[in-house]
Every structure is written in C-alpha cells, then in structure tokens.
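J.: Sequence and predicted model, in that order:
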Amino acid sequence: MTHDDTIIALATPSGAGAIAVVRISGKDAIHICSRSFKSVSGKDLNKQKTHTIHLGHIIDNDRTIDEVLVSVFKTPNSYTGENVVEVSSHGSPYIQQEIIQLFLRNGCRMATAGEFTLRAFLNGKLDLSQAEAVADLISSDNEASHQIAMQQMRGGFSSEIAKLREELLNFASLIELELDFAEEDVEFADRKAFKDLIERISFVLKRLIDSFAVGNVIKNGIPVAIVGEPNVGKSTLLNALLNEERAIVSEIAGTTRDTIEDEISIGGIGFRFIDTAGIRETKDVVESIGIKKTFEKIDQSQVVIYLFDASKSIDLLDDVLLEIGKIKNKYPQKPLFILSNKIDQLDNMQLKTLQATIPEVKLLSAKTGIGVDELTDSLLNLINTGALRNNETIVTNARHYDALLKAFEEIQKVKHGLESGLSGDLLAIDIRQALYHFGEITGEITNDDLLGNIFANFCIGK
C-alpha cells in the first residue's frame, strides 16, 4: 500500500457526542481542507503557521455543513511527520459523515486501522515499540497498565534495547574487522571487555524476560475463579468486591447457572472475578452445564478462591478439608485462597475450632463486608509490584517477549563461544542473529507482514 497519499478518518469514537474530530494526514492535507474551509476572518489556510487553530465553516458548494475549528500541523512537526489537519465539528453522526464524504470526494482516502501511527513510524517519529505502546495506552484500563504504556511510549524500553544493540554492534564491527586481517592473527576486539558486555546484556535480557510475567498480568488482568458449593455466598462476595449488585443473590441453591465475570482495579492492577455455578451432584441439565463451565473457568484462571459457608460447615470441616485437598491436587500450581463465609453467625468457640482445623483459612462475611479488604490486600500481594514502583522497564508485549527470548538464546551462544575460544567468524554469526532480534523490537528490522499484523490491531483514526 502507498503511504504518500492523503488519508482521513474519524479520530473520536463513532456516535453522537458534543464534538467530533476528523483527522487528515498527507502532503495535500492542508490544501484539500482549504478548498472546503471558509475562515470567519478570511484567512487562507495554506498560508497559516503550524500548530495554529482557526474558526470557520466547512462549505460544500453553497451549503454550510457546520461551524468548525481547524487545527493545522505542518511537516515535520506533527504526529505523523506529514501535514496534518484536525477538524473539530459538532458531534452529530450526520455532520461527521458529511465532512468525511466531502473530503473523500476532494482527494482523500479512508485510513486503515493504525495508519496514522504507521506513518509516524515510517517517518521516524516513533520506533516500533513506541508505536505499539500507543495501542496499549488507548486500551489501558487501570493505573498500572497506563503507567507502563506511558513509559514505553516515551521510549524507556526502546532506549534500553537500543543502547545494548549499539554496544553490541560496536563489538561486532571490530570482530568483523578481524576477519579482514585473519592472516595477520590480530584482535581488535578486547575479549575481556567483550565478555563483560555479554554478561551485562545477559543480565538485562534476563530481567526484561522475567518482567513479562508481571507485565502480562498488569496488561491483561488476573482471572480469579470463585468456586464452592451452591448457596455459600459466591455471588454475594462478587457483589461485595465489585461494590454493586452484579450477580443475583438467592437462598435457592443453584441460582447461578452460568459464570458471571466482572473486573475491578485493586491498587492499579486489574482483577477479573469469575462467579461460577456451585459444584454439586445434580440432575438439572442446565445446572450441570454450568458446573461443567465452572471447571473450565478454573482451568483458565490464575487464582482460585474456595468459599464455604461457615454457619453450615462448622460440624462438617472434614468434608471441607476433603474439597480443599481435591482442588490442591488438581491445581497444585494455582494460588488458592480458602474463605470461610458468614463468620458473623459463629460464636468465639466455633471460630477457634475453625481456625485450628484449617489454619490457612481467611475469615469473611461477604454480606457485612468483614474480611473483604483483607482479601483484596492478599490478592494484590500476589503481584510483584516492586518493579512498577521503582519505574523499571516491564515487558507487556508478547512479540517483544518472543524477540527477547531469541536474543537471549543467541547471546548465550556468543558467551559459550567466548569461553571455548570460538573463532571470530563463528562468533560473528551468533552476534548478527542477536542484533537481528534486537532490531525486531525497535523496528530496525521489519517487513510488511509484521507491520500489517501490528497495526491491524489499532483502532481506525489512530
């Protein structure tokens, strides 16, 4: 696809609103807009300075479509690096479409998903990891994911990778130079300094790779399955966590026939709570389907909350221990929180018996709110937010993670080659591969298929 024409798209969400912004980018953007824009002060839009705003009307022949504000950004000082015009109109869907259709007739083309940001990348305004951070910023729905996206968009991650790549490239050049003087048997690259660099690169790559576990959780949230027998208060707990009546609460066992999901932010981290159908033997076909889905949701979750009714189970704690054992055996790697609900209905002696029998139990009354804050604190403690607090680089993108793994593998080959006295020509091969994977992250190495896959996930108009 050509990228030297002029593109247009609605930059604000579709539908009615107070205002709408239509964005145009390309070498003819200002000229195309000027043909249909009549300034209230009679200004010629083509002669205006960059980063200026002008009041006027969009005119189609003798028909006035709307009174608008037109913002002018001239190359190279714009988001895309091209001439950019943004038309701010009233938010009527009819007005939006009339303006867009008018400019399409005058020489614009509808932008594809992410094409404005793609042009920013192609024109050197952003590197590839920064461009991807734009999409992450738009989709961020909690404080932590917003913080990471902002850091990456400002170049925190890419600058760290670029610095390592530059240092490695310098050594690679010296080793390549040695190959030209192979007969003289000289070494231009200090092997000790090179080994120190490889150790430092390995350390940084390992830290970035390890950060993906936290980054993926921050970006996508943590799915938490709430399980237990029918009518123990799972839906009440979900409502207490969400602070709203999201799930139907009833004294009738089996009220929840399907899984109910909702997400909240705890300490800036997104948690997706899944209220499942109660697990029990039943002949009800619909309820049986719900119970089957319960086990599927446990498989998909990262954390399991097992809830039981303390008021009914105090004399049946052996049965509770049996159920806890089943979950631990089936999902040994998943964090398990054991919650005893309705503790407000127990006396002190019963509470002591409960805690002595199940030492890891957390006491809860979902109806009155007792123990809910302690539960949210415990969930937050599952996440290592130290790196986030220290403003360290955290990897959230699966593509970056894959490239880092491949780069780390090649760096380990280089390290092994240095230790075993491998010849310079063979070392150079592994170094080139490591440099290739570094370049994949920031966009020094790319292809049309990769760019297509990345920017296809953007929204139209960005």
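T.: Arrived safely.
J.: CA only for contacts and neighbour counts going forward, please
T.: Fine.
J.: And the helices in the stretch 201-350 of the chain?
T.: 234-242, 285-300, 310-313, 317-330, 348-357 (DSSP state H, counting those that start in this stretch).
J.: ok, Lys125 touching Tyr79?
T.: Yes: taking CA atoms under 8 Å as the definition, Lys125 is a contact partner of Tyr79 at 7.1 Å.
J.: Touching both of those two, which residues are there?
T.: The contact sets of Lys125 and Tyr79 do not overlap (CA atoms under 8 Å, 6 or more residues apart in numbering).
J.: on that earlier part again, give me whichever of the helices of the stretch 201-350 of the chain is most buried.
T.: Counting by mean count of other CA atoms under 10 Å, helix 234-242 has the highest mean neighbour count of the helices of the stretch 201-350 of the chain, with a mean of 22.
J.: about what we covered before: dump the helices of the stretch 201-350 of the chain into TSV; add distance to Val204 as well.
T.: Output for the helices of the stretch 201-350 of the chain, formatted as TSV (distance: least, CA to CA, whole Å):
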stretch	distance to Val204
helix 234-242	38
helix 285-300	31
helix 310-313	49
helix 317-330	35
helix 348-357	45
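J.: ok, structure two:
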Amino acid sequence: MFSDTIVALSTPPGAGALAVIRLSGAAAIALTASVFSKKSLPTAAGHTLHYGTLRDPNSGEILDEVVVALYRNPRSFTREDVVEISCHGSDYVVRQVLALFLRQGARLAEAGEFTKRAFLNGAMDLAQAEAVADLIASDSALSHRVALNQLRGGFSQELRELRGRLIKFAALLELELDFGEEDVEFADRTGLAHLLAEVRRVVAALLRSFELGNVIKNGITAVIAGRPNAGKSTLLNALLREERAIVSAIPGTTRDFIEDEISLDGLRFRFVDTAGLRDNPADEVEAIGVSRTRQRVRQAALLLYLFDLSEMTPAEVQREIQELTEGLDLPVMAVGNKTDLSTTEALAAFETTFRAEHSLTASSAPLVFVAANQQIGLDALQTALLAQVRGSALENTASATIVTNVRHARALETAAAHLAAVQAGLDTGLGTELLAADLRHALAALGEITGEISSEDLLTSIFTQFCIGK
C-alpha cells in the first residue's frame, strides 16, 4: 500500500544502554543491507537476528556494532518488511544512524505512523490500534490488563458481533425499500424488536463501563481537605510513605497544593494535600490557598474530609462536608484523625452519633478512623478508598469489556440514540425508510469505533497522539 520506507527511533530519546531504530516499507531490508556488514541479509529468513556493523558507504566509517532483527511481510507489526536495529544508546550514535538511513532514501516516520500502517494494512482495527497507545501509557496493573484485552480484540469482537447482527436486518429493510411499491416486509418486526432490545442492553452496559474505565485509565484524584492542623500533610506523607509535605504545628503551613500518586491494588490514586479551611485566614496568601482548595474540591473525583477527633463534633463534621460539597455529586469519605488521643468508647460514641445524623451527604459517607502520625488505620482507609471507586465490575476486568476511550464512549452514545429512535419507530409503526435511516446511523457509529467507517481527519487526530516510533 505504501511505496516509501519510514524510519524512526522506537525507544525513548536520551542516553541509555541500547536504542532501537525501526524501519518499515518495501525497501526496509534493502536499505539496511546497503549499510550492513552481513551481505546475506536480503536472503535471510524473517524473524531472525543478525550481528554486524553499520558503515557509511560514502566515508567508509563504521558507525556502530548492532543487532538487526528482520521481519518479513506479512508477519510483522505493520504487515510490511520491518527491520529493527539495536544499537548503542548514545544520542550521537542514534543521530548518525538515523541520518545514514535518511541519506539512503528512507524518510522520518510521522507520529504513530507505524501503527497507522498496521491498521491500514489490516493487521488490527482502529480500536486495537488505540489500545497500543493505551498499553504504552498504562501505569497500573488494571490499566495494563484492560489495554491488553482491547489490543487482543476483545472489545472489537463484541462490537463486530453486534454490528453483524444489525447489518442483516438493515439489509432486509433496504430490500424492502427496493420493493416499496409492492408493500412487502422482508424484515420481521418482532425479531428486530428483540434484537434491538438485546443490542441496546449491551451498548448501555458498555457505556456504564466507561465511568469505571476512565478511573482505570486516568486514575482517581482524591483531595484531602479539612481545617488547619487536622493532619492533612501528615496523612499525605503516611499514604505516600515519604516526607512529601512539610508538617508543622503552626496552622496554615500548607498554602498551595501538594500532590503525588500511588497505586492501590492496581488502581492509581492521585492524592492532593490542600490549604486548611477556616473562615478567617491569617493573611492574603492563606486566603488564596483556601480559595484554591475549594476550587480543587470541585474538580476532584473523591473528597477525603479529614478532621481532628478532639476538636470537632459529628454535627460539625457533617455541616462542613455539606458546605464544601454543596451542589456537587462527589463521593466523600470522612476521616477522623488522631485516634491515639482518644479512647475506644469515645470513638464508638462518635460513630454512633455520626450515623444518626440525617445528612444524606455525610451520613452515607464512609467513616474511617486513623492516627496518621503513627500510621494507624491506613489499611482500613485504603480498603475504604478502593470500595468507594471500584464497584463489582472491577472484579472481572480480566474478562469483561470495559470502555476507556472517550471517542468510543461518544460513538456508543450516538449509536444508543439512533437505536432508541429505531425502537420508537417500531412502536409507532414508522415507515421503512425512516427505520432504515436510523439503523444506518447506528451502524455507522459502531463502525467508527473499529475503523470500518473512518475519515482521514479522524485517523490523523488519533495517530498524531502517538509517539513518533510507534
């Protein structure tokens, strides 16, 4: 399909032990052979390794000792001839090798062009191609698992099956249009209604999975908020197991955000330590910090409201949570700190009173007790955090299809709307032409996910987000 041969660095830039330079295209093997010491390369079998040197044919200078991996089409990532050269990871060596192949007739690959060629050559569909980028970016066990499942075609297979069954009915409706004057029905309306109900259930389930998929892919931002000296910075340090934030007995020490990430049972959490909340800040800088805290809470996916058990009553805790989350649909955890200064009886009484309050926002929130400075109660806190965000679907991510891509979710929303229109048309006896039109739109939306229906603008938008060597 492509007449030119592309070349790029496929490993991260910067000095290292090794670097991998990849070529793909009809002339990839011939270009490599023209500068490689082993003259048998053009006749070598695919999936073989060859040790030798790269030499500039113009100057005769040896650039490096390398290992050449040879992949012949169609048994390669791009389904073209592919050569991967492992050289030493010096920036200078990499620049010299790339320049050498450019002089020999290759051109620099565009962002994502190797994966784009794999898609256009039929090695994978568009959803699988996007999973390549997700797999590279995965930074937790769950995001890796979901991306790998999509790369292996789990999501695509489910969509193909749905789309294939709808296509059969769409073809029968189109056939009816060809015989419109004869008033015949080839598509059984009852059968179509049953199929629509099933497909809509599957699409709805996929859309529901996007909320979970977004958490798996992007992690969850948990803001730690509360009054000054509640122990927010101490809790952040305890969760991260390092002295990330300055801890001081002086109220208002934290003036701006301090944040960092950890992985809990395969889920990525980004904890944000914020300025203490009080009505009368000590100065203008602290006042700005308090304002930013409230703004950051509005952007959070989860709020950890931390309070000093010795200073606040259950009613005060609930009142401040309500004030902080007013107008927000935000999961909240109430975290009572400094249990080492309290008794078991006092903690039990606090929890009983807290649960007895009628605040829907706070009384339904998990209540966890910790002593952050002594790292007591952290296991219980982490368990509660996971329970807040994971949901039952997370237990089956190894086999379940989970939508993590915003583009896929938008296409599913479009498909769902048109499928609902088809159902409404069946219920009201709508004409075949309108039913067929809505069904075509639904099929097109599903086809956009896997690339069965695509535009050059869409492909450009997707693949330019990839790194150059992929």
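T.: Cool, got the structure. Fair warning: this is a prediction, and the values are worked out from it, not measured in the lab.
J.: gap between the counterpart of Ile30 of the first structure in the second structure and Thr78 of the second structure?
T.: Using TM-score structural alignment, the partner of Ile30 of the first structure in the second structure is Ile29. To Thr78 of the second structure, Ile29 of the second structure is 14 Å away according to CA to CA, to the nearest Å.
J.: same question, Leu135 of the second structure
T.: From Leu135 of the second structure across to Thr78 of the second structure, the span is 17 Å (CA to CA).
J.: Which one of the two is surrounded by more residues?
T.: Per other CA atoms under 10 Å, whichever of Leu135 of the second structure and Thr78 has more neighbours is Thr78, with 25 against 19.
J.: if I look at that one, how far off is Leu267 of the second structure?
T.: 32 Å.
J.: just Ile449 of the second structure next, same as before
T.: 26 Å.
J.: Looking at these two, which has the bigger crowd around it?
T.: Remark: of Ile449 of the second structure and Leu267, Ile449 carries more neighbours, 25 against 21, as counted by other CA under 10 Å.
J.: What sits closest to the alignment partner in the first structure of Thr404 of the second structure if chain neighbours are left out?
T.: Counting by TM-score structural alignment, Thr404 of the second structure lines up with Thr396 in the first structure. Sequence neighbours aside, Gly215 is the residue nearest to Thr396 of the first structure in space, at 4.4 Å (criterion: CA to CA, 6 or more residues apart in numbering).
J.: I figured Gly424 of the first structure hits Leu177, correct?
T.: No: if you go by CA under 8 Å, Gly424 of the first structure and Leu177 don't touch, sitting 9.6 Å apart.
J.: Just give me the residue right at the centre of the first structure.
T.: Lys219 (3.7 Å; CA atoms, centre = their mean).
J.: got a list of what the counterpart of that one in the second structure touches?
T.: Alignment note (TM-score structural alignment): Lys219 of the first structure maps to Lys217 of the second structure. Listed by CA under 8 Å, 6+ apart, the contact partners of Lys217 of the second structure are 134, 138, 143, 404.
J.: From Ser34 of the second structure, how far out is Lys217 of the second structure?
T.: Relative to Ser34 of the second structure, and taking CA to CA, Lys217 of the second structure is found at 44 Å.
J.: and if you look at Gly336 of the second structure?
T.: From Gly336 of the second structure across to Ser34 of the second structure, the span is 70 Å (CA to CA).
J.: what about those two, which has more around it?
T.: Higher neighbour count among Gly336 of the second structure and Ser34: Gly336, with 26 against 18, using other CA under 10 Å.
J.: ok, the closest residue to the more buried one other than its chain neighbours to Ala123 of the second structure distance?
T.: In space, Gly336 of the second structure comes closest to Phe369 once its chain neighbours are excluded; the distance is 4.7 Å by CA to CA, 6+ apart. Going from Phe369 of the second structure to Ala123 of the second structure by CA to CA gives 53 Å.
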